[in-house]
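J.: My questions concern the predicted model and sequence given below.
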Amino acid sequence: MTKTPQLTVFAITVVGIGLTILIFFIREGVITSSIYKQGVKLYQDKNYKEAEAAFYQVIARHPSNDLARLLLGDTLLQQDRVEDAIATWQELTIRAPKNVDAHLRLGMALLKHNQLESAIASLETAKNLFQAQRNPQKAETVAQLLQEISQQQSLSSPTLNHD
């Protein structure tokens, strides 16, 4: 009978620790969600510098938040920080290789930055991911864009005519 109170105290301690950990994670989730929503609102209000800071906070608290990284890239691009946006999306495509939005945004940014080969590779990946996701409309849109890029490349590159 002397072991029963010890077991009860042990069980209460284990449950108490478990509840404390659960409350901590719930609280962190709520805080992170709040900061994320604030970042989205700041972005929508075109307050890109503050939105950037909010998205960095979300990523610091929740490093696997790919949506925050995606929006961070958008925010950087809106501030004409194309290279930083490209780096953010490149990192995201490495972390989440099936994130079609990251590949698409990366391809478009690389295109604006005149890195055609890399842009085409990212856009091809996006097209293939859209096809794999059974989204033929978006896959076709990207395919048309790739065709336009190809046509522009062939028009702008000089052809050598050897007789």
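T.: The structure has been received and is ready for your questions. Residues are numbered from 1 along each chain as shown.

J.: use CA for all of it now, contacts and neighbours both
T.: Will do.

J.: So what's the residue count around G39?
T.: Counted with other C-alpha atoms under 10 Å, the burial measure for G39 works out to 28 neighbours.

J.: how about it, what does it touch?
T.: Contact criterion C-alpha atoms under 8 Å, 6 or more residues apart in numbering gives 50-55 as the residues in contact with G39.

J.: Now do the buried residues in whichever helix or strand K127 is part of.
T.: Using DSSP states H and E, the secondary-structure element containing K127 is helix 116-132. When burial is assessed from 16 or more other C-alpha atoms under 10 Å, helix 116-132 yields the following buried residues: 116, 119-120, 122-130.

J.: Outside of it itself, list whatever touches it.
T.: The contact list for helix 116-132 (C-alpha under 8 Å, 6+ apart) reads 98, 100-101, 103-104, 106-111, 136, 138-140, 142-143, 146.

J.: Use this one as the comparison:
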Amino acid sequence: MKRKIFLLVLLPLLSFGQANKLVRQALRLPNPQEQIELLDQALELDAKHLDALFYRGIAKYNLEDYDGAILDFTKIIFFEPDADSYYNRGNCKFILEDFEGALFDYEQAVKMDPDLIGAFFNLGNTKLELAKYEEAVKDFTKVIRAFPTDVKSYTQRALAYMELENYKLAFKDYASCILIKPDSESYYNRGVSLLQINYYKEAKTDFYKAINRNRNNTPAYFYLGVSQFLLGEYDASIKSWEVSVDKDNLDYDAHFGMAMAYYYTEDFEKAKTSFNKAKSILSVNSKTDGMNVFRDTYWYVNEKQMFTEMYGKLKNL
């Protein structure tokens, strides 16, 4: 009888040991799907194996199965809540644009582990999405204090300052980015914000610098064209947008920009062609027609008055 009792105690220990072995084997595999298969086996042996749940959640995240990953992290949080599980579940929710849910998870993560700096960065990004700009500034500042050369945090804090219309501090942060890392992206980001406050000449200079540092920075060509167009340099803007559409022929914003520039240079045939090209690209996946096809474009969102006027002229060509 004693022997039977001993065996009953021993069996779960063997199962737990086997589950651990399967988890270790899974972590050696580079393929997330293969990892999941082994972790499934581990969880069949021990449904509450938290490491198996955690790493399966990570594998599902890597396969873009965000809902599945959320379920695994939620199970861990139910059994034994920890900062890493809240953080990773928050990442899944952020990608799924459940920003309120992500906010809760990131706040729980930093509450449980105030040294989890990555969670503060993502918390700041979530607050940007929720228009909590002053709070976002505080979160990015915490990251910068921990990592004074983190360009991404300076950039994101600058975006928050831009939304708060605190341009002095925003451009101080952009200057820090360029000082730390004077690459194409740093100049591009500052150029976009300069464009936002109608500093077209200064924006143009930054876009040239961005392109000189990376000829494959396709968006920089588009925004260079925008700055040139708004400065009345129509021929130059056409050349910039020609590069944009050469790199991405489905760039409807560049096609519409060329349509306007051609109109101003009185090349009405090319203006009509570019306008129709932009409209045809947008119409493929749109259930609306007319001007509403353009409602999500750069021009409609950022230059609506000019867009409305030019749309009327171009559609009558």
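T.: Good, I have the coordinates. Everything numeric here is computed off the predicted structure, so don't read it as measured data.

J.: Could I get the buried residues of helix 116-132 of the first structure in CSV, plus columns for distance to I26 of the first structure?
T.: Conversion of the buried residues of helix 116-132 of the first structure to CSV gives the following (distance: C-alpha to C-alpha, whole Å):
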residue, distance to I26 of the first structure
L116, 45
A119, 40
I120, 42
S122, 37
L123, 38
E124, 40
T125, 36
A126, 35
K127, 38
N128, 37
L129, 34
F130, 34
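
J.: and those, which two are the farthest apart?
T.: When the buried residues of helix 116-132 of the first structure are compared pair by pair using C-alpha to C-alpha, the two farthest from each other are L116 and F130, 20.6 Å apart.

J.: Show me what L103 of the second structure aligns to in the first structure.
T.: Matched across to the first structure, L103 of the second structure falls on E52, judged by TM-score structural alignment.

J.: how near is its match to T13 of the first structure?
T.: Separation of E52 of the first structure from T13 of the first structure (C-alpha to C-alpha, to the nearest Å) stands at 42 Å.

J.: In terms of neighbours, single out the busier of those two.
T.: Set side by side, E52 of the first structure and T13 show unequal neighbour counts under other C-alpha under 10 Å, the larger going to E52 at 24 against 12.

J.: Let me know the closest of the buried residues of helix 116-132 of the first structure to Y36 of the first structure.
T.: A126 (25.6 Å).

J.: what's the counterpart of that closest one in the second structure?
T.: Under the alignment by TM-score structural alignment, A126 of the first structure pairs with C177 in the second structure.

J.: Ok, L19 of the first structure next?
T.: Superposed on the second structure with TM-score structural alignment, L19 of the first structure falls in a gap with no aligned residue.

J.: How many neighbouring residues does the aligned partner of R61 of the first structure in the second structure have?
T.: Per TM-score structural alignment, the equivalent position to R61 of the first structure in the second structure is M112. A count of neighbours around M112 of the second structure, defined by other C-alpha under 10 Å, yields 15.

J.: what residues are up against M112 of the second structure?
T.: Going by C-alpha under 8 Å, 6+ apart, M112 of the second structure touches 82-83.

J.: same deal with L38 of the second structure?
T.: The neighbourhood of L38 of the second structure, defined by C-alpha under 8 Å, 6+ apart, consists of 22-23, 25-26.
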